[in-house]
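> Give me coordinates for this.
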Amino acid sequence: MSHSEIPAGAGKRVGSWRRKLAVGAWVFSGLCVLGVLGTVLMVVYGSGESAEHTKPCCWEAHVTPEWAAKTMGFRVPATAVDRRAGLHTNGQYDVALLAFTVTTAEADRFLKPLQPEGTQLVRNAHPEEPGYTRSDGFSHLGLPEPETFVEGMRMGGLCRGDAKTLEGEAVRFCTDIYAHEFQPGTTRIYLWAGSDAAIDKPTP
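Next up is the predicted model:
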């Protein structure tokens, strides 16, 4: 077919089709770019939001072993040494920590009235790996986490009123108890108390 035989308007139709194809390609590319940018923004925002919810917070200042013992409801033996305490707070729950070292005989006298009737402290059958830490744990106090010990470790726990003794009634929060005889005749007591309600902060 010669140029003179090309139907009138055919060139316009081809040009129009090409323009539409080019415009469509640009639109598609633009949508792809917007989609990628949207995804990136969602990931960045989501990561920031997740980090905001999971960031470690907060170890309170002015926490003393005396304050912790009174707040948690424990009477620490007068002979206790190496007393350490902490208070960790976040948006979900607060944790009070107290640790001290006594003779094993004194530890047994401290622990007995905190054991609900018919129960006893148990061995750590499922220890954590050495070096294990937790955001609200005793590593903050410069101590290994008690869950990592097996030899010489006894564990238990109670909530207020579980033990029908004056000591058991005085406990204010549900508390995990660890007693670690780290050398013959010497035991470190670890007390980890969690509360869904805010624990009153110590004052300077």
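> CA atoms for contacts and neighbours, from now on please.
Will do.
> Show me what counts as buried in stretch 128-144.
Under the neighbour-count criterion of 16 or more other CA atoms under 10 Å, stretch 128-144 has 133, 136-138, 140, 144 buried.
> Pull up the distance across that stretch, start to finish.
For stretch 128-144, the first and last residues are 11 Å from each other (CA to CA, to the nearest Å).
> compare with the first, here's sequence two:
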Amino acid sequence: MNRPTTAAPWQRRLAIAAGVFAGLCTLGVLGVFLMLTYEWGQPADAEGRACCWEKNATPEWTADALGLRVPETATDRRAGLHSNVQYDAALLTFTVSTEEADRFLQPLLREGAQMARNRHPEKQGYTRSDGFSHLDLPEPETFTEGMRITSVCPREANTPESNALGLCMNIHAHEFQPGTTRIYLWAGSDAPLPKPPT
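So this is what the prediction gives:
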């Protein structure tokens, strides 16, 4: 009677070890591939600050996209539109007299609402990929002296200016010297915003 041949115990262990090793190698290669894919999708710091900004987002186009009328007396107007897979962010900033800044802001605020002081500032040098450092300005979150902050959404105030707003926005008003204020407007949207004309 012929007995069926069976693998010796050491051969069985070797086969199991080889299978485990091959599985671990496959997982390792897959892990490296996923890590490289993620790294390639994340720009480096210098590239990250330059990434995803639309080229032709002028202050006039951005103000129109936000539904705002910038005071005619405004100087040093700057704007940007940052687009990524999660959200779009529109930025607009300009400088006016503090009196003009108050006239611009008042119709956007709810009745009786007051802008708050920045009681929890970020450290100097703080930046964000979708922030005002792209416009060669310090981030407004770093200021405390002379800084007032609020957020507004369309139709929160019963005014034509509030009704014309297209997006909710964060507002920083920084009186960086007596009688002169820089307005910072940052509006984010989960839905893609229209792109400026080329």
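> Would you mind giving the buried residues of stretch 128-144 of the first structure as a markdown table with secondary structure added?
What follows is these, written out as a markdown table (DSSP: H, G, I helix; E, B strand; the rest coil):
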| residue | secondary structure |
| --- | --- |
| T133 | coil |
| D136 | coil |
| G137 | coil |
| F138 | helix |
| H140 | helix |
| P144 | coil |
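> how much does the longest helix seen in the second structure stray from the first structure?
The longest helix of the second structure (DSSP state H) is helix 9-41. For helix 9-41 of the second structure, the mean deviation from the first structure after alignment is 3.1 Å (mean CA distance after the TM-score superposition for the first structure).
> And that helix, what does it pack against?
Helices and strands in packing contact with helix 9-41 of the second structure are not found; criterion 3 or more CA pairs under 8 Å, 6 or more residues apart in numbering; DSSP states H and E.
> buried residues in the helix or strand following it?
Scanning forward in sequence from helix 9-41 of the second structure by DSSP states H and E, the next helix or strand is helix 45-50. For helix 45-50 of the second structure, the neighbour count (16+ other CA under 10 Å) marks R49 as buried.
> Identify the residue nearest the alignment partner in the second structure of Y93 of the first structure in space, chain neighbours excluded?
In the second structure, the residue paired with Y93 of the first structure is Y87, using TM-score structural alignment. In space, and not counting its chain neighbours, Y87 of the second structure is closest to D190: 4.5 Å by CA to CA, 6 or more residues apart in numbering.
> In contact with the alignment partner in the second structure of R160 of the first structure, which residues?
Under the alignment by TM-score structural alignment, R160 of the first structure pairs with P154 in the second structure. Contact analysis of P154 of the second structure by CA atoms under 8 Å, 6 or more residues apart in numbering lists 162-168.
> now with 7 Å?
Shown in contact with P154 of the second structure (CA atoms under 7 Å, 6 or more residues apart in numbering): 162-163, 165-168.
> any idea how far F94 of the second structure is from the most centrally placed residue in the second structure?
Central residue of the second structure (CA atoms, centre = their mean): D130, 3.6 Å from the mean position. Distance from D130 of the second structure to F94 of the second structure, counting by CA to CA: 17 Å.
> can you map out the helices along the first structure?
Counting by DSSP H, the first structure has helices at residues 10-54, 65-72, 104-111, 166-170.
> right, so of those, which gets closest to D200 of the first structure?
The closest of the helices of the first structure to D200 of the first structure is helix 65-72. By CA to CA, the value is 8.3 Å.
> Many thanks, we can stop here.
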